[in-house]
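Asker: model the structure of this input:
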Amino acid sequence: MLIDEIGVFVSSADSTLVLATTDTIASEFHSLGLGSWLSTAYLLSMCAFQPLTGKLSDIYGRRIVLVVGYALFGLGSILCGVGPTLPAVILGRVIQGLGASSMTLCVSLVITDLVPLLQVAFWRSYMNVVMTIGRSAGGPIGGLLADSIGWRWSFAGQAPLLFIAIIIVYFFLPNTKSAPIVETQDRKGRLKRIDFVGSLLLAAAIVLLLGALSLAGQSLPPLDPIILGSVAGSVVLGAGFVVWEVRFAREPVFPPRLLVQRDIITPYAIVALLLGAQYGIIFFIPLYFRISLNESVALAGTRMFPAVLGNTLGGLFGGLLISRTGLYKRVTIAGCVLCTLSYGILILRWRGETGWLETMEIVPGGFGLGICLSSTFIALTSGLDKKKKEHEGVNGQSKDMASATSGFFVMIPLGLILGIAIASSVQVGMVRSLLEEGLSGFEGAAEIFEAVSTDTNRIALLEEPVRVVVVDCYVQSFRWGYGIPLAASAIATLLSLSIREYPLRK
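Answerer: Here you go, the predicted model:
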């Protein structure tokens, strides 16, 4: 099963590779304001098509869908590498997102298809390690290529790896499907099984919602008419999707009944909350150290490594523990508690003079998240297994496995975007309020306020005692921002208490 991890590594590395080269790419096209769309377009495309990808893998098999995903990702990589304009590069990112929608999802499904449920957490932990290594390596690789032979090679260079992955997967990976599946050799018959209307409604609803969350508090105020209109549109389309799936769809792309099942919605919510919490913290870390200690961009970026280290160790530990004991509820609770304690410590101790030893205080949060990424997936799959046994009287994989798993992976970017959007909105609002109050007694307060609230690089140029006041205002605002991850992880802890634990298939 390790043969299909090449794509997982490439897609994970790509996410941080783009973050490291966004400014370089956008600056070359003199469109710095559009640079964020290099990540946003990819994310929206990937999330919108993940539910359809899961259903297609049920109809055509995991191997075929995975190979097509690799091919699309490679095509998008080449387009990004040769794109003559920024919109062309963004289009390449959209195509990459289409391919990525199957790359991690299908690998997870292959694991559940081939491995007894008791061992799924163990194999998933290896997948999490590959993802973590990819995310850790992507930034340095992207920066190195951009500084040496040019940023275009950071995209085009992915294509050969994906070509190798296509050959390996096509010849060595079994073309598994969820059971029971009625084989339909007729191409027309298979096409009839695809829920095109439901897929379009769900994709549009996801794009509008995630697009609004991406823009809220960053590019636009949270109550901007565009944001409110997008959210309202998402709600309307979502309602239309539910009506279509319940009343008209022959084979729903994502059965809405899954969202009212406790064994499904609880793991979804925990994953979204914990990922939103960690990325809310990670979003602030480089900025915190650049402002409080005047560190370089590169050095401040390394302060995120303890969280990544914690993710890796937690994923391995959680997977091994669950495979040995078959217990996942207490493991999930422990992971959530670790996250809550870690983020509470940041609020109490990160006050502006944070050394490397104190930086390690984010390790428990990363460790807890790593544990929960393994344990919540097991909670989801075991719940589906239990439901199948109750309804059909037999053990085995549920026919809803692909749909439920695709929903699980949609929760990841949803939590990520929501966590960053809310935490950053709170921090920005607080820093503006604190700066207005703190600078009120200084000459030229309005000009200083405008300078340091729009360009943090100006803070280091300020004279004492103004710089001390500004730094203190930012540090206090970060502590308010950390409150959102703390609240999210606390809610996840309460939800983890409601997980139902079932015996795992051996």
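Asker: CA only for contacts and neighbour counts going forward, please
Answerer: OK.
Asker: give the buried residues for stretch 348-356.
Answerer: 350, 352 (16 or more other C-alpha atoms under 10 Å).
Asker: and for residue 447, the neighbour number?
Answerer: 9 (other C-alpha atoms under 10 Å).
Asker: what's in contact with the helix or strand containing it?
Answerer: Taking DSSP states H and E as the criterion, residue 447 maps to helix 445-454. Helix 445-454 is contacted from outside by 432, 435, 436, 439, 458, 459, 470, using C-alpha atoms under 8 Å, 6 or more residues apart in numbering.
Asker: now residue 100: how far from residue 88?
Answerer: Distance of residue 100 to residue 88, given as C-alpha to C-alpha, to the nearest Å: 18 Å.
Asker: nope, residue 336 is what I was after
Answerer: To residue 88, residue 336 is 42 Å away according to C-alpha to C-alpha.
Asker: quick one, which of residue 100 and residue 88 is more surrounded?
Answerer: Using other C-alpha under 10 Å as the criterion, residue 100 and residue 88 rank with residue 100 on top: 30 against 15.
Asker: surely that one touches residue 11?
Answerer: Yes - at 6.5 Å, residue 100 and residue 11 qualify as touching, with contact defined as C-alpha atoms under 8 Å.
Asker: how about the contacts made by residue 153?
Answerer: So residue 153 contacts 81, 145, 146 (C-alpha under 8 Å, 6+ apart).
Asker: out of the residues you listed, who's the most crowded?
Answerer: Using other C-alpha under 10 Å as the neighbour test, those are led by residue 81, with 22 neighbours.
Asker: part of a strand, is that residue?
Answerer: No - Residue 81: not assigned to a strand; according to DSSP: H, G, I helix; E, B strand; the rest coil it is helix.
Asker: here's the other one to compare against:
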Amino acid sequence: MGVNEPGERSQLTSENASDSRTYRTIDKPADTPESDLLSPTESEFLNAGAGERNHDDSNKQPKQSSIWGVVWILLLGEFVSHADGTITFASAGRISSEFNALPDANWLATAYSLGVCAAMPMYGKLSDIYGRKNILLLAYSFFGIGSVLCGIGVQMWHVVLGRAVMGLGGAGMATLAAIIITDIVPRRDIATWRAYVNIASTLGRAAGGPIGGALTDLVGWRWLFTGQAIFIAMAALLTILKLNISREPHLDNQEEPASSKSKLARIDFIGTFFLSASVVSGITLLDIGGKKFSWTSPYTISLGVASLVLLIAFVLTEAFWAREPIFSLRILRQPNVIASYLVMTFQVLAQVGMMYTIPLYFQVTGRASTSSAGAHLVPAVVGNAVAGIVAGVFIKRTGRYRGLTIVAGLIAAVTYILEYFRWNGNTNWWESLYIIPGGIGTSIAQAASFVSMTSRLEQSDIAMATSGIFLLSQVGVSASITANNAALESEFKNQLQRKITGEGAEHIIERILSDVSYINQLTGNLREIVVSSYVQGLKYTYVFSLISSTLASISGLMIRNHQL
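Answerer: Got it, this is the predicted structure:
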């Protein structure tokens, strides 16, 4: 798999290939011995002090210890930001109930997603203008301030606002970690180092639920956010003290430091507004469509039209008027970029559908508690972490990534096929392990598509391209939850209406559709009807994930192995 196309010779697969990227070194006086100089990465990131930079020989590679010195600083922020999601899921009911606003519990997650999507497009370009370290600290500041707002909120809208501010920071924490890694490691090694970051993210997601539930019961939900603020402050302090980037790789041709005014003039405010507003409108549409408002209501239609019009305005702005676009459309014309975006997006659609429905399945069919149902996700999480490392090692040793983007979706498809045919309401422990291929396939697709995306890009374009792929992933999360929830509820309701008839049937169906705990109280024939109906509804979600995963593999066929 991943064989080069005829006429192409991948530098990745060459024994003596060296990464074409250049690393910063410190200018040395004529009488300074070469051996007295630090390695490129050490001089750039680990308190080597200020100094101008020369382009070093491209055969020089940063030391593993130097890269670890950078990556471990990023891991704490990655852990906290990904733990936040499952922490919020675990405590949302308690938080909203305290303010007598249980129907608005979903806004704790929605507000965060809106903040992420609004800010995600900006971070790549802003880090090009103001520097990776400065913008990473800005992201930490947003996340920390938002956490404090949540912790001290005295009304529900205070907490929701805090969640939106946290989302502004979370977008940058995820994006900047990926961008910094692409800055400091050879492209052949990107997947390996991204896998380590993915482990921190995975551990955060796995630990967030139990930690959130336990702390909510022991000391109250406010300490969940106060604790996150403390950890983010620690991450920011580590960044200030240890992550020393005196000049940025993209400023090589800039002889004089730009003034604050000239930097501000480089920001594409109009394009940023159009893109952020378009995405926020679309995410809001996905969140409320079919729930608070019908899909044909004037409100949802207006949101859809607004999202489309704003997106067209963004494209026109970037194509014709922006001096320095927030996202240059020419990136989409580069080899492998669109295909990589498609692979990542389709695989996110498939994976999120699986992760969203698994706890629901075991809660309904096995009366599992929230923590027990969440524990059934662990096999997929473990498969995700291990496969990421294996994929990274494979790419590093062979230089091939195209084949991985193709087989990843096929591997994940095994999970969705097994779920469809074997998960019929009485799943045992061994059959619960069927989700492992889904985690493996997603991790492989993420690693390979990220390398594929960067394989032919100029270094100056990678930050913007990374913001784009992360934005699409976030949109994919919201789209997947909406699509799977709509498919599940529609078929579940249809099944119940056919099987439950007579006096009081409508009231019973309404309670079944709105409360899982009510389903768990049912017994006898009624419970069998409800469980079988729910299982039938879930089968539509498995089909959705299977189609998405297959489309990811088909998209991988458009990718080609190229010289870096």
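Asker: run a quick neighbour tally on the nearest residue to residue 262 of structure 1 once chain neighbours are set aside.
Answerer: What sits nearest to residue 262 of structure 1 in space, not counting adjacent residues and going by C-alpha to C-alpha, 6 or more residues apart in numbering, is residue 499, at 8.0 Å. Close neighbours of residue 499 of structure 1, defined as other C-alpha under 10 Å, add up to 22.
Asker: where does the aligned partner of residue 495 of structure 1 in structure 2 sit: helix, strand or coil?
Answerer: By TM-score structural alignment, residue 495 of structure 1 lines up with residue 555 in structure 2. Here residue 555 of structure 2 is recorded as helix under three-state DSSP.
Asker: now for residue 555 of structure 2: which residues touch it?
Answerer: 339, 340, 342, 343, 406.
Asker: ok, it to residue 474 of structure 2 distance?
Answerer: To residue 474 of structure 2, residue 555 of structure 2 is 19 Å away according to C-alpha to C-alpha.
Asker: can you check residue 540 of structure 2 too?
Answerer: Residue 540 of structure 2 is 22 Å from residue 474 of structure 2, where distance means C-alpha to C-alpha.
Asker: could you do residue 125 of structure 2 as well?
Answerer: From residue 125 of structure 2 to residue 474 of structure 2 the distance is 18 Å (C-alpha to C-alpha).
Asker: what do you get for residue 265 of structure 2?
Answerer: In terms of C-alpha to C-alpha, residue 265 of structure 2 sits 29 Å off from residue 474 of structure 2.
Asker: and residue 417 of structure 1, what pairs with it in structure 2?
Answerer: So, by TM-score structural alignment, residue 417 of structure 1 is matched to residue 478.
Asker: burial measure for that match, as a count.
Answerer: When counting by other C-alpha under 10 Å, one arrives at 20 neighbours for residue 478 of structure 2.
Asker: which SSE is it in?
Answerer: Going by DSSP H and E, residue 478 of structure 2 is in helix 459-499.
Asker: what of residue 160 of structure 2?
Answerer: helix 156-184.
Asker: so that helix matches what in structure 1?
Answerer: Alignment of helix 156-184 of structure 2 against structure 1: residues 86-114, by TM-score structural alignment.
Asker: any idea how far that stretch is from the chain center?
Answerer: Mean-position distance between stretch 86-114 of structure 1 and its chain equals 13 Å (C-alpha atoms, centre = their mean, to the nearest Å).
Asker: in that stretch, which residues are buried?
Answerer: 86, 89-113.
Asker: okay, helices next: where are they in the stretch 251-400 of structure 2?
Answerer: With DSSP state H, counting those that start in this stretch as the criterion, the stretch 251-400 of structure 2 has helices at 260-265, 269-288, 298-316, 337-366, 370-375, 378-398.
Asker: any idea which of the ones you listed is most buried?
Answerer: Among these, helix 337-366 has the highest mean neighbour count (mean count of other C-alpha atoms under 10 Å), at a mean of 24.
Asker: hmm, what's the outermost residue in structure 1?
Answerer: Within structure 1, residue 443 marks the point farthest from the mean C-alpha position, 44.6 Å out by C-alpha atoms, centre = their mean.
Asker: work out for me the element it sits within.
Answerer: Residue 443 of structure 1 is part of no helix or strand when elements are defined by DSSP H and E.
Asker: and it, how far from residue 466 of structure 1?
Answerer: 10 Å.
Asker: residue ranges for the helices of the stretch 1-150 of structure 2, please.
Answerer: Going by DSSP H, counting those that start in this stretch, the stretch 1-150 of structure 2 shows helices at 40-45, 64-98, 107-130, 132-152.
Asker: tell me the angle the last one makes with helix 107-130.
Answerer: Going by axes from the mean of the first three to the mean of the last three C-alpha atoms, to 10 degrees, helix 132-152 of structure 2 is angled at 160 degrees with respect to helix 107-130.
Asker: mean per-residue distance, helix 132-152 of structure 2 to structure 1?
Answerer: By mean C-alpha distance after the TM-score superposition for structure 1, the fitted helix 132-152 of structure 2 averages 1.0 Å away from its aligned residues in structure 1.
Asker: now for that helix, which elements pack on it?
Answerer: helix 107-130, helix 156-184, helix 222-242 (3 or more C-alpha pairs under 8 Å, 6 or more residues apart in numbering; DSSP states H and E).
Asker: closest one to residue 97 of structure 2 among those?
Answerer: Smallest distance to residue 97 of structure 2 across those (C-alpha to C-alpha): 9.6 Å, for helix 156-184.
Asker: how close does that closest one sit to structure 1?
Answerer: On superposition with structure 1, the mean distance recorded for helix 156-184 of structure 2 (mean C-alpha distance after the TM-score superposition for structure 1) is 1.1 Å.
Asker: tell me the angle of that helix relative to helix 222-242?
Answerer: Using the same axes, to 10 degrees: helix 156-184 of structure 2 against helix 222-242 is 30 degrees.
Asker: name the next helix or strand downstream of helix 156-184 of structure 2, please.
Answerer: helix 190-218.
Asker: tell me the angle of that next one relative to helix 64-98?
Answerer: Interaxial angle, helix 190-218 of structure 2 versus helix 64-98 (the same axes, to 10 degrees): 30 degrees.
Asker: check the mean deviation of helix 190-218 of structure 2 from structure 1.
Answerer: With mean C-alpha distance after the TM-score superposition for structure 1, helix 190-218 of structure 2 averages 0.9 Å from its match.
Asker: in that helix, what counts as buried?
Answerer: Across helix 190-218 of structure 2, burial judged by 16+ other C-alpha under 10 Å covers 190-216.
Asker: also stretch 462-469 of structure 1?
Answerer: 466, 467.
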